[in-house]
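S.K.: attaching a predicted model along with its sequence, questions to come.
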Amino acid sequence: MTIDRASILWRASSREQVEAPPLDRSLTVDLLVVGGGFTGAAAALEAARRGASVCVLEAEIIGHGGSGRNVGLVNAGLWLTPDTVMAQMGEAAGRKLIGTLGEAPRRVFDLIEGEGIDCEATRNGTLHLAHSPAGLRDLEERCRQGRRHGAPLQLLDREETARRTGTGAYHGALLDPRAGTIQPLSYCRGLARAAKARGAAIHAGSAVQNLSRRNDLWVAAANGHEVKARALLIATNAYHLGIELPFKPEFVPVSYCQLATTPMPDAARRHILANGEGCWDTATVMSSFRIDQAGRMIIGGIGNLEGPGGTVHASWARRKLRKLFPSIADLPFEHAWRGRIAMTTDHIPKIVEFGPHAYASFGYSGRGIAPGTVFGTQAAAALLEESPAGLPMEPVKHYSERFTGIKAAYYELGATLTHMISPSPLG
């Protein structure tokens, strides 16, 4: 395969743009946000809507990290079942988070509509696909638990799953009609554009070299200038660039790769994901597929396409495409890329209150769009109101992860071996 493995579809197809020049002067603001992804852009928009002064400092470009490399599935909830969330967090805290994230897709699509964000928004649900009989039993239990919490989930049989997806490879599916798909980079840029239109200072190419506390203000040094702020939100997630003090988020970095074909012929588009649902499966080494507005098939899976196992992951994607959708098996891949996921051991996001009027939000474990939007929005509100009551979860003072490098290597090795030995799309 000769395709450039750093050719990101979302950058090529984005219709949203935002002017974000490098920081060229010193500022004093109410809220400083470090990181220009979903969380940071949503926080900036909320602060600007409230009439607060806000500055976003992004080291690269807006949406450079996971927000511009995301699959684009706007999912409700977490990977975990509701019962698991409550077992880990406690019933009251778990119910609060489950309820908040259950409503999160609606908030995403409301923002898209309200701000006129041009991001291929398609709210026709997502399909969690059973790769085996055991996977179907897992989905049956997820359906029961979700319905107990008011989620309008539907369990689909094999025939209906095949009709919706265009492949008979799966044993059934769990449909979540609350969810949908978007062009993730366009969404992120649209949030930043809307924030800037309301007065937010949005600066890309502005890596923070130093962050300190001085005279009851947070002070960030970037591009030879300083930004002083009463409140601070670190929203770097899996793309933290080494600001060691006063806080550095800890997580397991997991790679997720995607490959996008050229647009499908009209005949294939009429029977493959005709309604535009986004899909992922129940396999231990998870994979996903979806189409974009142009009709490109996008195949994704755990693995670092830019690392030593890149050829293995790319070959697996071709075999998976051939097994799932023979009619488009020979469509060339024209884009291929990978992103980093900030995985926490318990798969629950974190809000760390690491100093006065200072939060860090991270660890979405592969579900960045809806949780990132809500966590950023509510973190901005909590910091400006000086009250954590509206946060989706109680902040903690400290959070640490052990053996992150070993765990990351384990995930990559497992994905590489699975993709190497499995000729089946269900691997």
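M.R.: Cool, got the structure. No experiment lies behind these values; they were computed from the predicted model shown.
S.K.: going forward, measure contacts between C-alpha atoms and count neighbours the same way
M.R.: Fine.
S.K.: list the contacts of the closest residue to Ile61 other than its chain neighbours.
M.R.: Sequence neighbours aside, Ala204 is the residue nearest to Ile61 in space, at 5.1 Å (criterion: Cα to Cα, 6 or more residues apart in numbering). The neighbours of Ala204, taking Cα atoms under 8 Å, 6 or more residues apart in numbering as the test, are Ala20, Pro21, Pro22, Leu23, Gly36, Leu57, Glu58, Ala59, Glu60, Ile61, Ile62.
S.K.: what about Ala204, distance to Ala342?
M.R.: Distance, Ala204 to Ala342, by Cα to Cα, to the nearest Å: 22 Å.
S.K.: tell me where the stretch 51-200 of the chain has strands.
M.R.: With DSSP state E, counting those that start in this stretch as the criterion, the stretch 51-200 of the chain has strands at 54-57, 73-74, 126-129, 154-156, 173-176, 180-181.
S.K.: among these, which is nearest Ala235?
M.R.: strand 54-57 (9.8 Å; Cα to Cα).
S.K.: the structure to be compared is supplied as follows:
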Amino acid sequence: MSTTRNLWDKSCREHVESRPLTADAQADLVVIGAGFTGNSAALAASRRGASVVLLEAERVAHGGSGRNVGLVNAGLWLPPEDVISAMGEAAGSRLLSALGEGPRTVFERIETHGIDCEATRKGTLHLAHSAAGYAELKKRCRQGNRIGAPLRLLDAGETAARTGSQAFHGSLLDPRAGTIQPRAYCTGLARAAVEAGARLHISSPATRVERGDGVWIVHANGHRVRAKALLLATNAYHRDLAGIKAPHYVKVAYSQFATAPLSPGMRERVLSGGEGCWDTAMVMSSFRLDREGRMIIGGVGNAAGPGAPIHANWARRKLRSLFPELVDLSIEFSWQGFIAMTSDHIPKLVEFGPSAYAAFGYSGRGIAPGTVIGAAAAEALLEDRPEAVPLPVQSSHSERFRSVRGAWYELGATVNHALPTRLRN
């Protein structure tokens, strides 16, 4: 395998003009973090005629937005009834409805702004790794159908025909969903925001936030940005920022490994329908193809940490167990990112001051929820309408034992990946 490289860096065809902050500025809205949430907020606010300053410590899509799997899923990781149980009937149903339309929102943004991001709306497959996993998918299908989601339960035969793998007991097809090149999509959102009037500043880490004379003052690169409203959209890549309490979440690593392109014959047999996939295992894994026909295998674990050799060996074994005919393909790319996990797996929107929100905690579902919640948060902040966001605005959110739990996730993934890969039984 070559030196660790992110495939999305190589294949991104989108570009946005940006430069560091070099002078004081004023705006209606200042956004910190140029990922899915921040770029979506900047685009929505600019299209409403508001002035926007978007600050990014590194480059656009530096964090999870430029490192994730690229599955544009509907809803949340949790089954619908669990969401309603955690949030209540009214709030849970509202969030499920909004995020059920999340993929449509994403693909509409792509079409409207001509974003070149390998958009493929062929659905996703949630794969049963065991008989118990298939029973769980039956439950999810019933619950989804009950709220109007067009989910279809597939048996082992149809799942094998769609994936090209005999490893699964069945699957749940969501035709609303699809796949994208995530860095390209995020960069395209930023480009669209700049074209709409937003001022984007990369290499401009915010270091301090304060409030004075009825406005927010954000310090970055030795300069000040004054704005009526503030959105913190750093998610799992939050840095020390004086003046506000850091968002609480558990930081979980997720790594991916991409092969050389499949041959034309292989592409006729493996994921020929273009679906993106993930499984029901406790230590989840995912796989999909990109535009060039590379197989991308992903799983929980840090491919740049102490367990890196274990995770890399797991990827090779996983590929062999799922698709024996791909065993001779070399792995040419590997990279990792971080997920902001919450205990209940529900995103959070915390109001930490007047006209100031922090949005975070997508628990591995950042693309559609980030797009939806970012745009809604911009509307809510600019119009003082918190009800515009399909998520309750909280005054605070706390997660206990964050570092310990993050280390526990990594240990569990490393131990699981060190064990022999189990085939279907």
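M.R.: Thanks, I have it. Every value quoted in this text rests on a predicted model; they were computed, and no experiment measured them.
S.K.: just give the TM-score of the two.
M.R.: Remark: TM-score between the superposed chains equals 0.99 [TM-score structural alignment, normalised by the length of the second structure]; 425 aligned residues with a Cα RMSD of 1.0 Å.
S.K.: picking up where we left off before, filter the contacts of Ala204 of the first structure to the buried ones?
M.R.: When the contacts of Ala204 of the first structure are checked for burial by 16 or more other Cα atoms under 10 Å, the buried set is Ala20, Pro22, Leu23, Gly36, Leu57, Glu58, Ala59, Glu60, Ile61, Ile62.
S.K.: now the first one, what's its secondary structure?
M.R.: Right, Ala20 of the first structure. coil (DSSP: H, G, I helix; E, B strand; the rest coil).
S.K.: repeat for the third one
M.R.: Of the three states, Leu23 of the first structure takes coil under three-state DSSP.
S.K.: wait, doesn't it sit right on Ala222?
M.R.: Yes: here Leu23 of the first structure reaches Ala222: they are 7.2 Å apart, a contact under Cα atoms under 8 Å.
S.K.: got any residues that touch both of those two?
M.R.: What both Leu23 of the first structure and Ala222 touch, as defined by Cα under 8 Å, 6+ apart, is the set Ser206.
S.K.: on that earlier part again, aligned to the residue nearest to Ile61 of the first structure, what sits in the second structure?
M.R.: Using TM-score structural alignment, the partner of Ala204 of the first structure in the second structure is Ile202.
S.K.: aligned partner of Ala238 of the first structure in the second structure?
M.R.: Ala238 of the first structure maps onto Ala236 in the second structure, by TM-score structural alignment.
S.K.: now Ala173 of the first structure
M.R.: In the second structure, the residue matched to Ala173 of the first structure (TM-score structural alignment) is Ser171.
S.K.: show me the contacts for that match.
M.R.: Contacts of Ser171 of the second structure (Cα under 8 Å, 6+ apart): Leu125, His126, Leu127, Ala128, Tyr134, Leu137, Leu153, Leu154, Asp155, Ala156, Thr159.
S.K.: once you drop chain neighbours, what's closest to it?
M.R.: Distances taken as Cα to Cα, 6+ apart put Leu127 closest to Ser171 of the second structure, at 4.4 Å, once the chain neighbours are dropped.
S.K.: aligned to the one you found, what sits in the first structure?
M.R.: So, by TM-score structural alignment, Leu127 of the second structure is matched to Leu129.
S.K.: any idea which element the aligned partner of Leu31 of the first structure in the second structure lies in?
M.R.: Using TM-score structural alignment as the criterion, Leu31 of the first structure maps onto Leu29 of the second structure. Following DSSP states H and E, one finds Leu29 of the second structure within strand 25-32.
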